[in-house]
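Novice: give the three-dimensional model of this entry:
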Amino acid sequence: MPHLPLVNGHRHGWSSVEVNILDRIVTGITAISYDDAQVKENHYGAGDMPVFRGRGKYEAKASITLYAFEVESIQQALPKGKRLQDVPLFDIKVSFLDNSSNVITHVIRNCEFKTNKRDMKQGDSKVEVQLDLIVSHIEWN
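Specialist: Sure, this is the predicted structure:
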């Protein structure tokens, strides 16, 4: 089996993250965070041990951090009077190589911006904007 090259010398490389918003690749992304969870509870009957386990709702969460110039570019691409929170649904793909040199891709589905906030302080040499997202689900490969 041929060995695939490492991405930037590392198997799990930041260089493989790709975000497309409003039909353009966003290059000024500096961080991404995503997770999902499902409510699971033990249910009791006779005795002191659970007799079955119930499952509740599924919830996925995500956020991205972009340089301010990227956020401004996205906002300028919107029709006049629209906000960042009005950007249509978009997906985020995160790809990397696993230990067997297989490409793994996670897809964060149906993202929308929930927030639009700036946080700057004296001495900053760059302005980053953390944006919370609402997402429908995450496809873990």
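
Novice: going by C-alpha atoms from here, please, whenever you check contacts or count neighbours.
Specialist: Fine.

Novice: how about the helices in this structure?
Specialist: Listed in chain order, the helices of the chain (DSSP state H) span 68-77.

Novice: what about the strands in it?
Specialist: 17-21, 24-26, 29-44, 50-67, 90-97, 103-113, 128-134, 137-140 (DSSP state E).

Novice: want to throw the ones you listed into TSV with mean neighbour count and distance to P79?
Specialist: Listed next are the strands of the chain as TSV, based on neighbours: other CA atoms under 10 Å; distance: least, CA to CA, whole Å:
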stretch	mean neighbour count	distance to P79
strand 17-21	16	14
strand 24-26	12	16
strand 29-44	13	23
strand 50-67	14	21
strand 90-97	18	17
strand 103-113	18	16
strand 128-134	20	20
strand 137-140	16	28
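
Novice: how many residues are close by D98?
Specialist: 12 (other CA atoms under 10 Å).

Novice: which residues touch the closest residue to R109 other than its chain neighbours?
Specialist: The spatial neighbour of R109 that comes closest, neighbours along the chain excluded (CA to CA, 6 or more residues apart in numbering), is D91 at 4.8 Å. For D91, the contacting residues are V19, N20, V107, I108, R109, N110, C111, by CA atoms under 8 Å, 6 or more residues apart in numbering.

Novice: let's see this one next to it:
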Amino acid sequence: MANFQMDTRLYAWSETEIRVAGNMVVGVVNCQWKADQEKEEIYGKGTEPLAIKSGNSKYSGTLTLLQNELEKLLDQFSDANGNVNFIPPFEVQISFANDRDQIVTYKLAGCQFNSQEMNAEQNMKKMEVPLPFMYLTQTRVAA
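Specialist: Predicted structure coming up:
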């Protein structure tokens, strides 16, 4: 009989740690990132593709922060004059740990915010600010 090993790694938001420019961010309510690869079918004789060729890569994401966390970030980069688009390139690290201390970290390098939209409404209990960003590369480190 084959030796079967069950993988029971499950990760939850409560076991997630996010660092922006080296600082742990507590007031983050959402973190998304995406790696796209341009791909195209190559055709020749007939109607079926002969191959798939790759083009440029593109990386993007969004950090949604509570307003107080955004203000901390802007205080850290005072030269940005209150605009995240002027923060110099930084790294985002997203780490997941489970109850068995299996840690997986995604490192997004060369990040730059490319939009800042703020919203305040009557009777809002909290202010969440989505901050879209672009980045150059990503690495996954499993411990």
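
Novice: quick one: TM-score?
Specialist: Between these two chains, after superposing, the TM-score reads 0.79 (TM-score structural alignment, normalised by the length of the first structure); 132 aligned residues with a CA RMSD of 2.6 Å.

Novice: need the strands of the first structure in CSV (columns: distance to M120 of the first structure).
Specialist: Output for the strands of the first structure, formatted as CSV (distance: least, CA to CA, whole Å):
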stretch, distance to M120 of the first structure
strand 17-21, 24
strand 24-26, 21
strand 29-44, 16
strand 50-67, 12
strand 90-97, 26
strand 103-113, 20
strand 128-134, 8
strand 137-140, 31
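
Novice: so which of these comes closest to G81 of the first structure?
Specialist: strand 103-113 (16.1 Å; CA to CA).

Novice: give me the helices and strands touching that closest one, please.
Specialist: strand 90-97, strand 128-134, strand 137-140 (3 or more CA pairs under 8 Å, 6 or more residues apart in numbering; DSSP states H and E).

Novice: could I get those as JSON lines with distance to R11 of the first structure?
Specialist: As requested, those are exported to JSON lines (distance: least, CA to CA, whole Å):
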{"stretch": "strand 90-97", "distance to R11 of the first structure": "5"}
{"stretch": "strand 128-134", "distance to R11 of the first structure": "26"}
{"stretch": "strand 137-140", "distance to R11 of the first structure": "17"}
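
Novice: figure out which of those strands is closest to Q122 of the first structure.
Specialist: strand 128-134 (13.6 Å).

Novice: next, the mean deviation of that closest one compared to the second structure.
Specialist: Compared with the second structure after the fit, strand 128-134 of the first structure shows a mean deviation of 0.6 Å (mean CA distance after the TM-score superposition for the first structure).

Novice: can you give me the angle that strand makes with helix 68-77?
Specialist: 50 degrees (axes from the mean of the first three to the mean of the last three CA atoms, to 10 degrees).

Novice: so which elements touch strand 128-134 of the first structure?
Specialist: strand 50-67, helix 68-77, strand 103-113.

Novice: of all these, which one is nearest K126 of the first structure?
Specialist: strand 50-67 (7.5 Å).

Novice: what range does that closest one cover in the second structure?
Specialist: Mapped onto the second structure using TM-score structural alignment, strand 50-67 of the first structure spans residues 49-66.

Novice: ok, back up a step: just put the helices and strands packed on strand 128-134 of the first structure in CSV and tack on distance to Y44 of the first structure.
Specialist: Output for those, formatted as CSV (distance: least, CA to CA, whole Å):
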stretch, distance to Y44 of the first structure
strand 50-67, 4
helix 68-77, 50
strand 103-113, 36
